[in-house]
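*Asks:* Got a sequence here, can you build the structure:
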Amino acid sequence: MRHTSPTTRSRPSNGGDTMAVILKAFVASAFLAWMLLRQQLHLDDGNEPPGPGFNSTVIPTPPEVCTNRDCVVAAALYHTNMDADIDPCQDFGSFTCGNYRFYNEIPPGKPEQTPMNSLRNRVSKQLSELLTSPDEPSDKQYETLAKKYFKKCMDTKTINNDPDHKKLMTVMKQVFNASGYPSIFGGKLNSILWPPMFGHLLLNTLNVPIVSVGVAPYGGDSSKNVLKITQSPWTLIEYEDAYHEKPDNELVEALFKMLSEDVLKSLNVPVNDAKDMARKIIEFEKELVKHKVKNFNDPAVLSNYMNRTEFKQRLKTLNTHFMTGLLRRYKLHFRNTKVYYASLNYLQDIQEFVMKAPSEVVMTYAVLIWMKSMSGYIDDTISTPFKDYARLARGIKDQPSREEECINMVTRDLPLATSNLYLKSVFDLNKVQEPATELVEDIKKYVIEQLEGSKWLDDATKNKAITKIKKLRQWVGYPSCYKDDALMNKKHKCFTPTSDSESFIALGQRISQCNNEAYFDKLLGSDNPDEFGFLGDVNVAYQPSSNTMGFFSGILQYPFLLPDAPKYVVFGAFGTIIGRELQHVFDELGSHNDENGNLVNWWTAAAKQEFADKAGCFDKQYTHAGIDGDSTNAEDIADNAGLKTAFGAYRKWLNDHPNEPEKILPGFEHYTPEQMFFITWANNWCNIYNKNAIEKSADHVHAPTLRLNMPALNSLELNDAFSCPKGSPTNPEEKCNFW
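*Replies:* Just a heads-up that it's a prediction; the model follows:
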């Protein structure tokens, strides 16, 4: 194994260097030819003792340069991104990714560009080609429906001129008339009772501005599902924290302008009334946001259950006006079934607050939220103000393309159909499933070794954690249910073909209704825990409620999975992704569920405190670097711990395979396998970003600008590999670690 300091890494050769290399190659070739000749002439057959130092069995075989496709494309990528003139001990991020900015651009509508975003864009283009391709005889009915959905979505000319879309008025009148109340359009807003209208919206969208209704696994037995009632994710303000800042906050002022000058005007509200209503709407939403639960990972929130009888007694208004019609519509007749709620205080507080609010304010707020949620289906005169406001709030100059918007909508509304199209057409998963699965198992085995060797976990918590890893359910590429034609046909029974005359908004509503019915079928026990959405997504996801990890087909390709490259590339690129995702089995959310996905407190108090201390170190470190370390804490721990886990698993592989020397990537002859592991890992997190957009975003789960440099600073193994002196910028004295 080669151990080269970073000061001797590869540089362009001059003429003298070239002659020296040629001379060394000639001498080495002559020496090897002589040894081969000795063997052929039987000079070493035992009758004549070999001369000292000429025993062919001790001649080391130098690693070969790897020239297969995976090696060549990996080498080209790393060379392109690397700035080899920078000392890795001074700035590891610039050393590995310093030239990334010269070859990449931030796409329209995005705050940053990363290798994952580049791959997502490639997947979107692949799917766009599939969705615009002619129908094939082998296409399933639901796959044909996905193609027609995408075609209608892209036809903005028809959308802008279709009577159903032109002003949205027809659809909104249908909503209000179905509730038995007069329309609010034309003149002043009518003061009417709103709760039944909310119930009607729930029937069609499952979302209103006050509550969201859905299905969730029951914490006591995750194989069963319960009705879930929680706060709505929808708000008019782009970032809720803006309401906690100064009164003249830029986002609040922009929202007022958008509502009063654009949206309410489109509803025929007079100018003066529009300004007055916009102010009331903003004050109403501020009050709603004030009551919202912030931390859904809190065990006190996760374990909130009551039966239907108790729910009816304690939340009478919500039950009477929100739930009765919904339960009747989806035939959910039950009395003793558990109901999960996000926060009893929130639900109790807002039902009283909303009932006391002016009806015209509540009604108008409901209309505006619904319009925002439908912006992808409706004409530009209504959707553009919402999109422009979102772009301003996010600090982004350009809107995403219509193609991207339609790809997001069709994969959201028809995830099974688009997954099937992608899986059968884009690339052969059979070539990558086996090596990817083998890699997952290698990383899991090393995680168990980490747990066994951990000094801060007590035996009781350690044993539970090991059991959870051993019983982890996983799928690579796709879960088996996606290849079950009978199951797929059953799930798409409601999704009948569309006609050319059916408008896009009508098709969207019909598909939404089918999805809602399938969603509530989960209460009857038909839920499949392996349904994760569109499988072409560039993603790995862990589901605590079933202790399941899914490795989506979209990520099983260049530049993250290159199975024919040396193992330092395989472990450095995809192994680190596996390693970081496995940390979620133990983090703030995963630690609340046992090996079966049930809500169980399996951590001892001492282990929890140790975990909190380690998490606090990362929180403080990342906050000091300029971001909200509390909001990104779980992902920061995963980034750091996952790197250590994957490198440990790679080193274990090297020890277990002493007779399998690692080949060299072209042009990287002066780097050790350990150094190449970290160079490969760093290339996962190269990025360029819009500083204004990053600063405006208040909802980061990941630390966008620190996912490379901060783990490098904390990694003892990386600094050892590059011989970085203590106290150098990449190797500070103070570090945070998890394992």
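
*Asks:* hey, let's count contacts and neighbours off CA atoms from now on
*Replies:* Noted.

*Asks:* what comes into contact with stretch 510-520?
*Replies:* For stretch 510-520, the external contacting residues (CA atoms under 8 Å, 6 or more residues apart in numbering) are 204-206, 214-215, 330, 413, 491, 494-495.

*Asks:* which one of these sits closest to Val538?
*Replies:* Nearest to Val538 among these is Asp413, at 17.9 Å by CA to CA.

*Asks:* Please provide the structure for the following sequence as well, for comparison with the first:
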Amino acid sequence: MTGLNQRNNQAQSAGECSEICTSPNCVASAARLITNMDLDVDPCEDFYEYSCGGWHKSNVIPEDDSHYAVPSKLIKSLEIQCKELIERKPPPSETAAIRKARNFYQSCMNEDILTQRGSEPLKALLRELGGWPVVNDGVYDEGTWTLEDVLAASRIQLDRNFLFHNRISVDAADSNAHILTFDQPILGLENRDYFLRNESIKGLEAYQKYMIDMALYVRGDSDREEVTRQMQEVLNFEKKMANISMTQLAKRRAQIMNQKVSVSYLKRRIPAINWTRYFQLVMNTSSVDHSMELVVYSPQYLLGLNQMLLETPNRTIANYVVWRAVTHTMDMMNTEARSIRQTFLKVVSGEKKERARWIQCIDNTNTYMAHALGALFVQEKFDVESKETAFKMIGHMRDALYSIINSTDWMDDVTKQKALQKAFAIREQIGYEEKLLNFTHLDGLYEGVDITVDQYFENAVQIMSEHARKLFGKLDESVDRYGWSTAPVVVNAYYQFPSNSITFPAGILQPPYFSRRYSRSMNYGGIGVVIGHELMHAFDDKGRHFDIDGNLGIWWSNSSSQSFQRKAQCLVDQYSNYQYEDLGMNINGWQTLGENIADNGGLKEAFMAYRHSVEETGKEEPLLPGINLTHNQIFFLSFGQLWCGLHRDQDRINSLKTDYHSPLKFRVWGSVSNSEHFAKAFNCPTGSPMNPTKKCGVW
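*Replies:* Okay, here's the model as predicted:
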């Protein structure tokens, strides 16, 4: 193969095999790598474009999306597979849970019935929420309306609060127990900056139009002037909520504060809400223990909210809460209502049209009935042998993590030993939860819901309500430390702080991340880096505060903490200097610190594990055909190609404001430019863009 500059070919690994693999799997692997690359780019100048230039030239962002990236292709593939499975004629003996999932999907697909029913299902829900005043249908009654009733009704019916976020979580101070937690809510425009900065005026105008048009749709008349007046009050109210909300960075820092208060504290400091009444309703009890402990992540927000509620008319509060309930149910609405939302999305995300209905319905089935669809997928489509291969890889990754921690020269011995013990205790969850294939268990997950093919809206509300009921029922139960928090058909991976565990669902154990037919260099550069990333979250700026048992506490010495902060500051400065020049916007290095630590440490860990696996076998693999690269180089190329992607401008702006991850290009630049292994593999001159003299890294 031509096009690679000579220095890349000189950076061979010791003992690199000269044999060329010509099997169909090797040919296909090489072809994919080559197709995605741009060989006219020097990898030492811009490794991202070198890895992904071909991908960028041969792909476009679909009109129904704000971005398109490597995970997007895999998600599309999984959606197609799930569609084929759920539309297939079921066997007579099919388990009830999967039958309900099929009914749910069919009810979503039945657009004729959705059109016939119009806004009636939504109006029935609005009656449960005490009415939407702006609709002017006689349901809302100023004299009998109470805030606590509507807050509890939205929590019970829709599994959501809209003035604050309230759920049952694992107690950070005792990972075996559950506790009630309170936080600020997600706003209608997600990021507070939309409401507060002048450059967001177009998005804010589109949001207001969305409010007005939906209210008119439900009202069924054209009194735009009156609706506009009331929804302007709602918008002003939400602007005030944004003003008292924390930034993304402050939210992340608050999650390690774990400030506990009592119900009595809420009653005393936030008297605008009748907390006794609220808890009676959501917990289905006549008596409330006012000494019960709660965790409040955003106390200043709740104090500010209290003042807002005291100063705001009930009608405006009711209009806001119900408006947010309406937005939460938009996926369950008919085409006319969804087209109103689509007009809004076109402005704020750049999505030009709605996704195909079958895609929406597969995704919604995977949201509302994830375990049933996941069980069907695992039975029919998942390569179970992949679990064993992944377990072996995790073993090598864990060894590499031990080695990295053990070799640190900035931790004292006591802290280091505790870190090693925590690393050793990390548990892995691979593919799917075994009991999903126990159909008695699976059916039990959905025994409280009755899913019919002609009532999509009610089906979704039933499932949300059942989830809320089960969630609050956990308050007095011990935590299942071995339970899964995600379903199988998910293209993502997770580290859970409370259980000190990593999870890799079946959805991500697929090409291009992983295949039993890939070379080791490709697998370690793919899923290996993802594994390393999740393992490193146990020791990032947030994870390091949790001990071996997943409890929040102080187990680092002052000197080791100070050394961590100094090394982290280097990463903060490095990433804060990365800029989208065409937008004139920089990354927030503090906001993305945890993910940047995991990216950098995970890449280092995966490369060490890869080299260990080679040493364990005693020989290098045969080279791939038609691509003049060593396997060390292919490892890094596989990593780079994980992040190929295209984004609309609005999506790039949104991600800089809200995402804890750095943008794709900078994830690659940042990680490889800090890697001595990368510089050696590609023989990059010192001082070149991808091999700067100053390198950063915590681990």
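
*Asks:* related to what we said a few turns ago, among the contacts of stretch 510-520 of the first structure, which ones are in helices?
*Replies:* Among the contacts of stretch 510-520 of the first structure, the members falling in helices (DSSP state H) are 204-205, 413, 491.

*Asks:* returning to that earlier point: same list (the contacts of stretch 510-520 of the first structure) but as CSV, adding neighbour count and distance to Ile350 of the first structure.
*Replies:* Below are the contacts of stretch 510-520 of the first structure laid out as CSV (neighbours: other CA atoms under 10 Å; distance: CA to CA, whole Å):
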residue, neighbour count, distance to Ile350 of the first structure
Asn204, 17, 22
Thr205, 17, 20
Leu206, 19, 18
Gly214, 17, 19
Val215, 18, 21
Tyr330, 15, 25
Asp413, 19, 30
Lys491, 15, 36
Cys494, 16, 36
Phe495, 19, 36
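
*Asks:* and which of those residues is nearest Ala357 of the first structure?
*Replies:* Using CA to CA, the contacts of stretch 510-520 of the first structure come closest to Ala357 of the first structure at Leu206, 22.1 Å.

*Asks:* Closest one to Leu665 of the first structure out of the ones in helices among the contacts of stretch 510-520 of the first structure, please.
*Replies:* Asp413 (42.9 Å).

*Asks:* The second structure: which residue goes with that closest one?
*Replies:* Matched across to the second structure, Asp413 of the first structure falls on Tyr368, judged by TM-score structural alignment.

*Asks:* residue contacts, that match?
*Replies:* 460, 463-464.

*Asks:* Swap in 10 Å and give it another go.
*Replies:* 101, 104, 459-464, 467 (CA atoms under 10 Å, 6 or more residues apart in numbering).

*Asks:* and if you look at Thr4 of the first structure?
*Replies:* Per CA under 10 Å, 6+ apart, neighbours of Thr4 of the first structure: 669-672, 675, 721-723.

*Asks:* all helices in the stretch 151-300 of the second structure, in order from the N-terminus.
*Replies:* For the stretch 151-300 of the second structure, the helices defined by DSSP state H, counting those that start in this stretch occupy 193-196, 201-219, 224-244, 248-254, 263-269, 275-282, 299-311.

*Asks:* Output the ones you listed as a markdown table; include the columns mean neighbour count.
*Replies:* Formatted as a markdown table, the helices of the stretch 151-300 of the second structure follow (neighbours: other CA atoms under 10 Å):
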| stretch | mean neighbour count |
| --- | --- |
| helix 193-196 | 20 |
| helix 201-219 | 19 |
| helix 224-244 | 17 |
| helix 248-254 | 16 |
| helix 263-269 | 16 |
| helix 275-282 | 18 |
| helix 299-311 | 17 |
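
*Asks:* mind listing which of the contacts of Thr4 of the first structure are in helices?
*Replies:* Filtering those for helices - DSSP H - leaves 675, 721.

*Asks:* which of the ones in helices among the contacts of stretch 510-520 of the first structure lies closest to Gly579 of the first structure?
*Replies:* Checking those one by one against Gly579 of the first structure (CA to CA), the nearest turns out to be Asp413, at 31.1 Å.
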